[in-house]
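Student: Based on what follows, work out the 3D shape:
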Amino acid sequence: MNIVVIDYGSGNLRSAAKAFDHGAREAGVAATVVVSSDPDQIMRADRLVLPGQGAFADCRAGLDQIDGLAEALEVAVRRKGTPFFGICVGMQLLATSGFEHRVTEGLDWIGGRVEALTPSDPALKIPHMGWNGLDFTPGCHPVLAGIAPGAHVYFVHSYAMRVDEPRDLLATADYGGPVTAIIGRDNIIGTQFHPEKSQHVGQALIGGFLRWKP
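Tutor: Here you go, the predicted structure:
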């Protein structure tokens, strides 16, 4: 299996690549993990991973600045059906639009808006940083097989996605109200939290993604 972690100037690429390499070994999947911004490599990949850190607009600009990258992603994921995993802002970029600092168009692969977190409890700090339990229905998605509701994962974010279609929302976390934690549609899945920082739960999720046959 050829796994490409997409390099567009955002996200902890080394940590993501190491996590997917380790996840492949743990899952018994023979895989090669590369970090690349080469559209040709992206088109040939068996699995694609889009990490992301920072502001939505900056991450979108990073994608657009690399010649042919956004187009290669569109063809690979939307037309060819290559399984795709978005992490943190990499997940948020799947939305229709983001509202961090200014309105910015997303990839619009999963309809929704990325808006500022507004916890109902004013004592809760922004950014939302730390471990939170996942709320989801067992059996809702093959990638979540083997993970129990309530499993804790690691978040660092100030903005969150609100999906247009409830069916695209796979899991939430509670931070002064429900916050989108995992989204998915067809061959696409994304997590607001960082699986590479989420210890055994993150590794289980990565393994589920690598075994997944959408």
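Student: contacts, neighbours, all on C-alpha from now
Tutor: Will do.
Student: Contacts for the top strand by length along the chain, please.
Tutor: In the chain, ranked by residue count with DSSP state E as the criterion, the top strand is strand 178-185. Strand 178-185 is contacted by residues 110, 134, 160-162, 168-173, 189-193 when judged by Cα atoms under 8 Å, 6 or more residues apart in numbering.
Student: name the element residue 4 belongs to?
Tutor: Counting by DSSP states H and E, the secondary-structure element that holds residue 4 is strand 2-6.
Student: Now do the lengthiest helix in the chain against strand 2-6, angle only.
Tutor: Longest among the helix segments of the chain by residue count, using DSSP state H, is helix 13-27. For the pair helix 13-27 and strand 2-6, the angle between their directions (axes from the mean of the first three to the mean of the last three Cα atoms, to 10 degrees) equals 150 degrees.
Student: For helix 13-27, name the packing helices and strands.
Tutor: Contact here means 3 or more Cα pairs under 8 Å, 6 or more residues apart in numbering; DSSP states H and E; on that basis helix 13-27 packs against strand 2-6, strand 32-36, helix 199-211.
Student: moving C-terminal of the longest strand of the chain, what's the next helix or strand?
Tutor: The element immediately downstream of strand 178-185 (helix or strand, assigned by DSSP H and E) is strand 188-191.
Student: buried ones in the longest helix of the chain?
Tutor: 13, 16, 17, 19, 20, 21, 22, 23, 24, 27 (16 or more other Cα atoms under 10 Å).
Student: One more sequence to fold, the one below, so I can look at both together:
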Amino acid sequence: MAASPKIVVIDYHKGNLSSVARGLARAGAAVEVSDDPAALTRADGIVLPGVGSFADAIAYMAESGQAAAVVEAVAGGEGTPFLGICLGLQLLFERGDEGVSPDAPVSCALDARGGGLGPGAAFEADGSRWVRGLGVLPGSCTRLVSSRLKVPHVGWDQVHLTEAGRVCPLLEGFAEGANVFFTHSYALDGDVEPADVAGVTHYARNFASAVWRGNVFGCQFHPEKSSAHGHLILENFVRICS
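Tutor: Here you go, the predicted model:
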């Protein structure tokens, strides 16, 4: 029997990661929860779960060396398989405006997406203050705004598969329109690359709820809290890491 793939769940000291670790273990992985950037070099797969705010999380990841280790591990779309969950999905992208202090010193970016800056650097663009994410995928993360719907978006909602999603290995066997569990106030904005979008959900606006490029995957929803549909996704990721 083949050995279980070793999947490292990144601990950036922002919450309890045990439900993600348990879900991956049930899906067949050998799981290690670690805050050590060096652990990522030994992993068959990496999971960045979603806890806390964009600015706080990326600041810790940058200071601890985790951000650089993730970027190196997943480089070129052919590196270590990576799954970002909720905030972990958002951090994959170029910029977010959640939790950016109005008193934080700002850096001069090469463009409106924070080009030339490292993860965690604050900058100003488009009339707002942003913080640079991991920059693995292009796009922004912004707050959901609605005068009719309650924000944060908490509860079960549908994921509609795109053309890419129908062939995405993470979503193999996932039913079109299946309900999964969300809890978030921020989501990917409309400037993400359409080719990277595997699933779409509508709440306050249409937003990418699943993304995929090469070895990089992300879910805005929580597969570890999404019953059978979520377990299927975790099983698929374990298989990808094998």
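Student: Just the TM-score for the two chains, thanks.
Tutor: After superposition, the two chains reach a TM-score (TM-score structural alignment, normalised by the length of structure 1) of 0.90; 205 aligned residues with a Cα RMSD of 1.7 Å.
Student: List the contacts of the strand holding residue 4 of structure 1.
Tutor: Counting by Cα under 8 Å, 6+ apart, the neighbours of strand 2-6 of structure 1 from elsewhere in the structure are 13, 16-17, 31-37, 41-42, 45-51.
Student: most neighbours per residue, which of the helices and strands packed on helix 13-27 of structure 1?
Tutor: strand 2-6 (a mean of 24; mean count of other Cα atoms under 10 Å).
Student: neighbours around the counterpart of residue 93 of structure 2 in structure 1, how many?
Tutor: The alignment partner of residue 93 of structure 2 in structure 1, by TM-score structural alignment, is residue 95. Using other Cα atoms under 10 Å, residue 95 of structure 1 has 22 neighbouring residues.
Student: any idea what residue 179 of structure 2 aligns with in structure 1?
Tutor: Using TM-score structural alignment, the equivalent of residue 179 of structure 2 in structure 1 is residue 152.
Student: do you know how far its match is from residue 205 of structure 1?
Tutor: Shown here: residue 152 of structure 1 relative to residue 205 of structure 1, a distance of 12 Å by Cα to Cα, to the nearest Å.
Student: ok, now residue 110 of structure 1?
Tutor: 20 Å.
Student: Same check on residue 184 of structure 1?
Tutor: 13 Å.
Student: rewinding a little: residue 82 of structure 1 is nearest to which of the helices and strands packed on helix 13-27 of structure 1?
Tutor: Closest to residue 82 of structure 1 of those is strand 2-6 (Cα to Cα; 10.5 Å).
Student: That closest one vs structure 2, average distance?
Tutor: Superposed on structure 2, strand 2-6 of structure 1 shows a mean distance of 0.6 Å to its aligned residues (mean Cα distance after the TM-score superposition for structure 1).
Student: Dead centre of structure 2: give me the residue that sits there.
Tutor: Taking Cα atoms, centre = their mean, the centroid of structure 2 lies closest to residue 89, which sits 1.2 Å from it.
Student: Excluding residues flanking it in the chain, which one is nearest that residue?
Tutor: The spatially closest residue to residue 89 of structure 2, leaving aside those adjacent along the chain, is residue 218, at 4.8 Å (Cα to Cα, 6 or more residues apart in numbering).
Student: For that neighbour, grab the count of nearby residues.
Tutor: If you count neighbours by other Cα under 10 Å, residue 218 of structure 2 ends up with 30.
Student: any idea what it aligns with in structure 1?
Tutor: Aligned against structure 1 by TM-score structural alignment, residue 218 of structure 2 finds its counterpart in residue 190.
Student: List the contacts of its match.
Tutor: Counting by Cα under 8 Å, 6+ apart, residue 190 of structure 1 makes contact with 84, 85, 86, 87, 88, 90, 91, 182, 183, 184.
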